[in-house]
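A.B. asks: Return atomic coordinates for the entry below.
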Amino acid sequence: MTDQIILAPLVPVLVLWILGGIAAGLVIFAAVFRLSGWWLRALAAVALLAAAANPSLQQEDRRALSDIVIALIDETASQQLSDRAAQSAAALEGLRAEIAARPDTELREIRLLDGAGDAGTLAMQALTEALAEEPRARIAGVVLISDGQIHDMDRMPAVPAPVHLLQTGHAADWDRRLIVRNAPAFAILGEEFHLTLRIEDQGRVPPGLGGTATLSLSLDGGEPQSYRVPVGQDIDLPVVLPHGGMNVIQFTLETSPGELTDRNNAAVLQINGVRDRLRVLLVSGEPHAGERTWRNLLKSDSSVDLVHFTILRPPEKQDGVPVTELSLIAFPTRELFLEKIDEFDLIIFDRYKRRGILPVIYLDNIRQYVMDGGAVLVAAGPDFAGAASIYRSPLAEIIPAEPTARVYEQGYLPQLTDLGRRHPVTEGLDAWGAEAAQPGTAGPHWGRWFRMIDLAPKSGETVMSGPEDKPLLVLDRMGEGRVALLASDQAWLWDRGFEGGGPQLELLRRLAHWMMKEPELEEEALWAEAEGQSMTVIRRTLADTAAEMTVTGPDGRNWQLTPQEVSPGRFEAELEAPGIGLYRITDGTMDAVIALGPSAPREFEQTIATGEAVAPLVGAMRGGVMPLEEGMPDLRAVGPGRPAAGRGWIGITPREAYVTADLRIAPLLPSWAFLALAAALITGAWLLEGRRRRPAA
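C.D. replies: Predicted structure coming up:
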């Protein structure tokens, strides 16, 4: 119980002060002039002022509240190294025992797990949330059981009590890690770029283990190659990507004896190979409506370098105009078709026929260009079915279908074949324009074409058909290269929007990318896509079924996945991966790799236990950093502002917080008692003054 006197003035406080000032002035005046009974009048004034102040006695019943100690227990990945988990468990048990032995003291335990998205150890975020949930007046101390590697110290809160670090780990710990200084997300195919790596030692490195280390490099899960590299120096590594699409490069550092972990000895980089520019040679025959469409289509893409070879003055044209007066410029055919043909990524023949301008040796060089890995697209016009057809040349060896000399001159709707619905070049094209079609309309929602060359397929895959199910678009592989034959010169009708148009731009874009061997348009492909720790394994095939797939994790564990068809030619399977690292996927015929998680997780960037990161927080309230390998410190009570740590002990500050259970207020004296006292004092002063004035007898 606590007693105290409180005032509840009957008049405004200002009036009370004024009256007190007047009374004080009168008393001083009476004392200076030695008026009889002045001290009795002073006491009477005090009694009157006390009556006006209305003093009361307040009696308060208080119930003491317990002190709260917050314990943050680090259970992130770095705390699983060596015997740190055991050290943490022993320290927590010791802290529980110390708190239990202290009266009116509670322990709040908060466990720290790995932050989402490789955020690391977010101890300050957890401490801020804990302080928000507890009354600050009851916080007696904070104890962090951790290796000291905290990754959000920039969010350090103000703590009203001492903070201590019970540091796990050992002074003799050491570790070696691989650092990727810089790695691009994209790289140009065929161009060299540089990766910068570094091997760094941390902690107390045993004698004889410095100097050099063995580093292995593996591309797309292939056979690794090993090199001896220096430790503690930047390593500049020139790289040229071998193929387009995602390239997975894995670096692995040889594990040394006594390292804390080998988890930071590996790094996995995923670099997307892209083409800088697509060099296209467009070879046009006589001018026609579709020639401008081809040119506009290719020129509209800023990533395409277009060289257009067209015949404006055929050799048979004899009009008597002197050559010196012609404004036409001779085309460098020898340079293009013999010397620099390998610099082109794609050659397009648009209604071209043999007219004696390109000698047979040039056409044979184009055939060899395809066999060596080049790409040719033939957009056939009526001349392709005649005697001057380019099929009647060395190009016949690579063209996948032979013209029968018949030309269909009738309206027809291009259709996807059964194979075309599964082929990545034409898959899903029949859904183009469906939103604008009339309800109940079946088939592709495209405009008609009015000409097609009859073909007799020799090889390849027919993905589109025309009248009488005749081949319209045939794709084939020849040697190392690829060839596409489009048996019509009227794709431009789609570009003009005739009868609603059609997916000309998407079709030609996919054709070009397939011919450039882009991985996302391969007919037979296996790859995986990741979102967090979830992995989607995708198998694309022209077959009706897909084989069971095996996924091998970084620890050697295997999972068997049965893919399900989600669209024609596309099969998928889901896997929730248990951890980060490099996963290998195979179905017996095709292999793929995917890296989950960051190349170097944040928890393993710095693995040596230290108190440097938390020093600002610990030092603010004079706490301490206590290595647990030296033993569990004792717990003591210290006053506010006093040193809260010493050799073998840490301190908490008792807060003496309480809650008021009952409150009683009673007047110190009744008002009439103050008035009676004042009246008695004034009467006494009057009697004393009258006695002094009475004459002597």
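A.B. asks: okay, CA-based contacts and neighbour counts for the rest of this
C.D. replies: Will do.
A.B. asks: Please list the residues outside stretch 638-650 that contact it.
C.D. replies: Stretch 638-650 has contacts (C-alpha atoms under 8 Å, 6 or more residues apart in numbering) with 162, 164, 621-624, 631-636, 651-654.
A.B. asks: Buried ones among these?
C.D. replies: Among these, those classed as buried by 16 or more other C-alpha atoms under 10 Å are 162, 164, 621-624, 632-633, 635, 651-654.
A.B. asks: In strands only, show me those residues.
C.D. replies: Of the buried ones among the contacts of stretch 638-650, the ones assigned to strands by DSSP state E are 164, 635, 651, 652.
A.B. asks: Need these in a markdown table (columns: distance to residue 44).
C.D. replies: Shown next, in a markdown table, are those (distance: C-alpha to C-alpha, whole Å):
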| residue | distance to residue 44 |
| --- | --- |
| 164 | 61 |
| 635 | 59 |
| 651 | 55 |
| 652 | 53 |
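A.B. asks: Out of these, which two are the most distant from each other?
C.D. replies: Using C-alpha to C-alpha, the pair of those lying farthest apart is 164 and 635, separated by 11.0 Å.
A.B. asks: sorry, back to before: check the contacts of stretch 638-650 and tell me the two furthest apart.
C.D. replies: Pairwise distances across the contacts of stretch 638-650 (C-alpha to C-alpha) peak at 24.4 Å, for the pair 631 and 654.
A.B. asks: quick one: which of the ones in strands among the buried ones among the contacts of stretch 638-650 is nearest residue 467?
C.D. replies: So of those, ranked by how close each gets to residue 467 (C-alpha to C-alpha), first place is residue 164, at 83.7 Å.
A.B. asks: Tell me where the stretch 551-697 of the chain has helices.
C.D. replies: Using DSSP state H, counting those that start in this stretch, the helices of the stretch 551-697 of the chain run over 615-620, 671-693.
A.B. asks: want to put them side by side, so please do this one too:
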Amino acid sequence: MIGGMAASIVFDPLLPWAVITGLAVLCLGLALYALWRGLAGWPWRTGAALALLAALMNPAIQREERKPLSDIVIAVVDRTSSQSVGDRALQAETALAALEAEVAALPGTELRVTTVLDAPGDGGSPVMAALAEAIAAEPRDRIAGAVIISDGRVHDIELAPAMPAPLHLLMTGRESDWDRRLIVKNAPAFAIIDEPVTLTLRIEDAGDVPASAAGMADLSIAIDGGEPQWYSVPVGEDLELPVTLPHGGQNILQFDVAAAEGELTTRNNSSVTAINGVRDRLRVLLVSGEPHAGERVWRNLLKSDPSVDLVHFTILRPPEKQDGVPVDELSLIAFPTRELFVEKIEEFDLIIFDRYRLRGILPQAYLENVRDYVTRGGTVLVAAGPEFGTADSLWRSPLADILPVTTTSRVLEGGFRPALTDLGQRHPVTQGLDARAPEGGWGRWFRQIEISARGAGQVVMEGLERRPLLVLAREGEGRVAVLASDHAWLWGRGYEGGGPQLELLRRLAHWMLKEPELEEETLSAEPKEQSIVVSRRTLSETPPDAVEVTLPDGTVTALALPQVSPGHYRAEMPAPQQGLYRLKQGELSTVVAVGPPSPREFEETLASAEVLEPVVEAAGGGVLRIEDGLPDLRTVGEGRTAAGRGWIGITPRGAHVTQDIRISALLPEWVWLAIASALILLAWLREGRLGGKAV
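C.D. replies: As a prediction, the model looks like this:
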């Protein structure tokens, strides 16, 4: 090719190639026969045959006018999270600027820059996918080379494309870097409350660790955002950590390793693990003071739940019966009062007194023990009937010290529909229960004991004459509830459509057992893929203040919570960063982790070419550290070494675009005919006039 032109010979045969090939074989045979016979003119006859064959092939000169195309160099710049540590971002920007200048200095060469961000979820650094997309977007015959500017921590190496030109890695980071990270090797998703579960932790150092930082590290442990406890632990060893979950539901365990001087980043020094606390069995003691219509409903409700261990005793002797039979001879089986109310009372999660009255079966000392059991953290539910207003009522026992009600001894009778109070609309035990009512509302009850709330008693349901029907209270470390009617069983039987007796009992039990989702004052956060749902429950009628949210990078923002139902405020906020978010509103606080406990980008933070090196070598490129100096860019021939000390190479491809094509016959037809005729004439003269046969 000279200038912008290129010429070549092409053929457009007048006959099929098979015919021309046959004629050529025939001519060759005749030429060999003439040579064998010794004919003097065989060379000229052969030449004439070749001229005729050439004319049949119709040769032509093809001239192309070509426009050269520029070569393309692809630069893939890693800007994922791991590139934000140390001065790697600055190194990457400096290397890119130098590469742009080098490419600009080469004639006919262009640079295409592709930026790589964190993959969705926890996909890490998708560098190979970005490189493959960049190559697919350009003609392969124009790609002269590719340069990756990264720390080498690539997480999709299996997607590495076939390279049409050299591939190089300009590696960020420094050889003197070192880092410390916390690894939670074993953390169960579920654990039984009050039973120890073992977590396995490990603190690892990597890189050029200074002597002053080796050996021991300070580790803090906090549960549900509470006050952290610090421990000094060895580095490089598995740590078996026994943990006992304090409550049911989600327990958030936060682990932090104190920052060491000079370590690369502290983003991998923390880990948050969420463990759901479950109860092995809910142990319930149900004491029925006398047989009545609702007793079987209580028993069936509790027995229908496979997670409940129920111990049920019914006192069969009616109060008006005077037959002289000793009390200790009335039971079908002996009532193990001392075993239940002294020796094993702490084993029960809930004690229910269903229409119980004082008959001398439980001595005052045992009831005092029940009272103390509540103040130490136990729970008691009193389902009251007409006996609650009599002289042998539980209200006149030592339990009166913890019961949140007083009674007038008046029994209210008449049909009524239980209703939620304003407080009950906001209290998590009863909130939303009215939405479960059948068409026409809950079924009616027909008897209620007149009581009044006292102390810290919370009236969440009311009945006849708007009198308290369900009262809740905290007493010491425990909790107490009083249901002032013995007609709740009508809901269980479905009378007039029934009502949510099972749901109410379940919530009561879980509230008494201090399940976090049923606490009156809570601040909770639930992570989603790219957001956090923040919820606030409160009994106050005043909207809560905005929640203060601290992002993983330390940025603080305020989140306002709109009301979604009485006492329930909720909002969803975007979570642009992976890591630990801290939330605080007044005296309440919590933490939530977005993304995995240990983000993939920070599992290994030291720069390394280990993963990329095989791909780079297969493409004929090289690996150079940016801290050793920025390399020069050279052009090398295809198949030649494309990297060396202080330089990297690209391969010019010589691609072009054909703008015009001209085709003209090599010789006119009459010229071929003239050549063939002249050769035939020479053969005739040589054989006839000039000598006949060759000797």
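A.B. asks: what's the TM between chain one and chain two?
C.D. replies: TM-score of the superposed chains, computed with TM-score structural alignment, normalised by the length of the second structure, equals 0.90; 684 aligned residues with a C-alpha RMSD of 3.1 Å.
A.B. asks: ok so, going back, ok, so of the buried ones among the contacts of stretch 638-650 of the first structure, who is nearest residue 469 of the first structure?
C.D. replies: Comparing those against residue 469 of the first structure with C-alpha to C-alpha places residue 164 closest, at 81.2 Å.
A.B. asks: For the closest one, give me its contacts.
C.D. replies: 142, 143, 144, 618, 623, 624, 625, 626, 650.
A.B. asks: Check the gap between the third one and residue 75 of the first structure for me.
C.D. replies: Counting by C-alpha to C-alpha, to the nearest Å, the gap between residue 144 of the first structure and residue 75 of the first structure amounts to 11 Å.
A.B. asks: higher neighbour count, those two?
C.D. replies: residue 144 (24 against 19; other C-alpha atoms under 10 Å).
A.B. asks: Give me the secondary structure label for the equivalent of that one over in the second structure.
C.D. replies: Applying TM-score structural alignment, one finds that residue 144 of the first structure aligns to residue 148 in the second structure. The three-state label given to residue 148 of the second structure by DSSP: H, G, I helix; E, B strand; the rest coil is strand.
A.B. asks: Was I right to think residue 148 of the second structure contacts residue 76?
C.D. replies: Yes. In this structure, residue 148 of the second structure is within contact of residue 76 by C-alpha atoms under 8 Å, at 4.7 Å.
A.B. asks: leaving aside the residues next to it on the chain, what's closest to the residue nearest the centre of the first structure?
C.D. replies: Central residue of the first structure (C-alpha atoms, centre = their mean): residue 117, 6.6 Å from the mean position. Among residues not flanking residue 117 of the first structure along the chain, residue 532 sits closest, at 7.9 Å (C-alpha to C-alpha, 6 or more residues apart in numbering).
A.B. asks: Please apply the same query to residue 276 of the first structure.
C.D. replies: residue 188 (5.6 Å).
A.B. asks: Over to residue 491 of the second structure?
C.D. replies: Nearest non-adjacent residue to residue 491 of the second structure (C-alpha to C-alpha, 6+ apart): residue 498, at 3.9 Å.
A.B. asks: next one: residue 114 of the second structure
C.D. replies: residue 76 (4.8 Å).
A.B. asks: what do we get in the first structure for the one you found?
C.D. replies: Under TM-score structural alignment, residue 76 of the second structure pairs with residue 72 in the first structure.
A.B. asks: same question, residue 355 of the second structure
C.D. replies: Per TM-score structural alignment, residue 355 of the second structure is aligned with residue 351.
A.B. asks: Please tell me how far the nearest residue to that match once chain neighbours are set aside sits from residue 313 of the first structure.
C.D. replies: Excluding the flanking residues, the one nearest residue 351 of the first structure by C-alpha to C-alpha, 6+ apart is residue 381, at 4.8 Å. The spacing between residue 381 of the first structure and residue 313 of the first structure, counted by C-alpha to C-alpha, is 19 Å.
A.B. asks: Name the residue in those two with the higher neighbour count.
C.D. replies: Ranked by neighbour count (other C-alpha under 10 Å), residue 381 of the first structure and residue 313 place residue 381 first, with 23 against 10.
A.B. asks: right, and the more buried one touches residue 353 too?
C.D. replies: No. Using C-alpha under 8 Å, residue 381 of the first structure is not in contact with residue 353; the gap is 9.0 Å.
A.B. asks: Roughly how far does the nearest residue to residue 577 of the second structure once chain neighbours are set aside sit from residue 578 of the second structure?
C.D. replies: In space, and not counting its chain neighbours, residue 577 of the second structure is closest to residue 552: 6.8 Å by C-alpha to C-alpha, 6+ apart. Distance, residue 552 of the second structure to residue 578 of the second structure, using C-alpha to C-alpha: 7 Å.
A.B. asks: next one: residue 607 of the second structure
C.D. replies: Distance from residue 607 of the second structure to residue 578 of the second structure, by C-alpha to C-alpha: 21 Å.
A.B. asks: what helix or strand is the match of residue 76 of the second structure on?
C.D. replies: Using DSSP states H and E, residue 72 of the first structure sits in strand 67-74.
A.B. asks: Quick check: that strand compared with the second structure, mean distance?
C.D. replies: Compared with the second structure after fitting, strand 67-74 of the first structure has a mean deviation of 1.2 Å; criterion: mean C-alpha distance after the TM-score superposition for the first structure.
A.B. asks: going on from that strand, what's the next piece of helix or strand?
C.D. replies: Sequence-wise, the next helix or strand downstream of strand 67-74 of the first structure (DSSP H and E) is helix 84-101.
A.B. asks: Could you point out the helix or strand that follows that following helix?
C.D. replies: Proceeding N to C from helix 84-101 of the first structure, the next assigned helix or strand is strand 105-112, under DSSP H and E.
A.B. asks: what's the matching range in the second structure for that following strand?
C.D. replies: Aligned by TM-score structural alignment, strand 105-112 of the first structure falls on residues 109-116 of the second structure.
A.B. asks: same question, stretch 189-203 of the first structure
C.D. replies: So stretch 189-203 of the first structure sits over residues 193-207 in the second structure, by TM-score structural alignment.
A.B. asks: What does residue 93 of the first structure correspond to in the second structure?
C.D. replies: In the second structure, residue 93 of the first structure lines up with residue 97, judged by TM-score structural alignment.
A.B. asks: Count the neighbours of its match for me.
C.D. replies: 11.
A.B. asks: got the contact list for the host helix or strand of residue 508 of the second structure?
C.D. replies: Element membership for residue 508 of the second structure, per DSSP H and E: helix 501-512. With C-alpha under 8 Å, 6+ apart as the test, helix 501-512 of the second structure has contacts from 301, 350, 379, 429-430, 433, 478-481, 488-489, 491-492, 518-519.
A.B. asks: mean shift of it relative to the first structure?
C.D. replies: Looks like 1.4 Å for helix 501-512 of the second structure (mean C-alpha distance after the TM-score superposition for the first structure).
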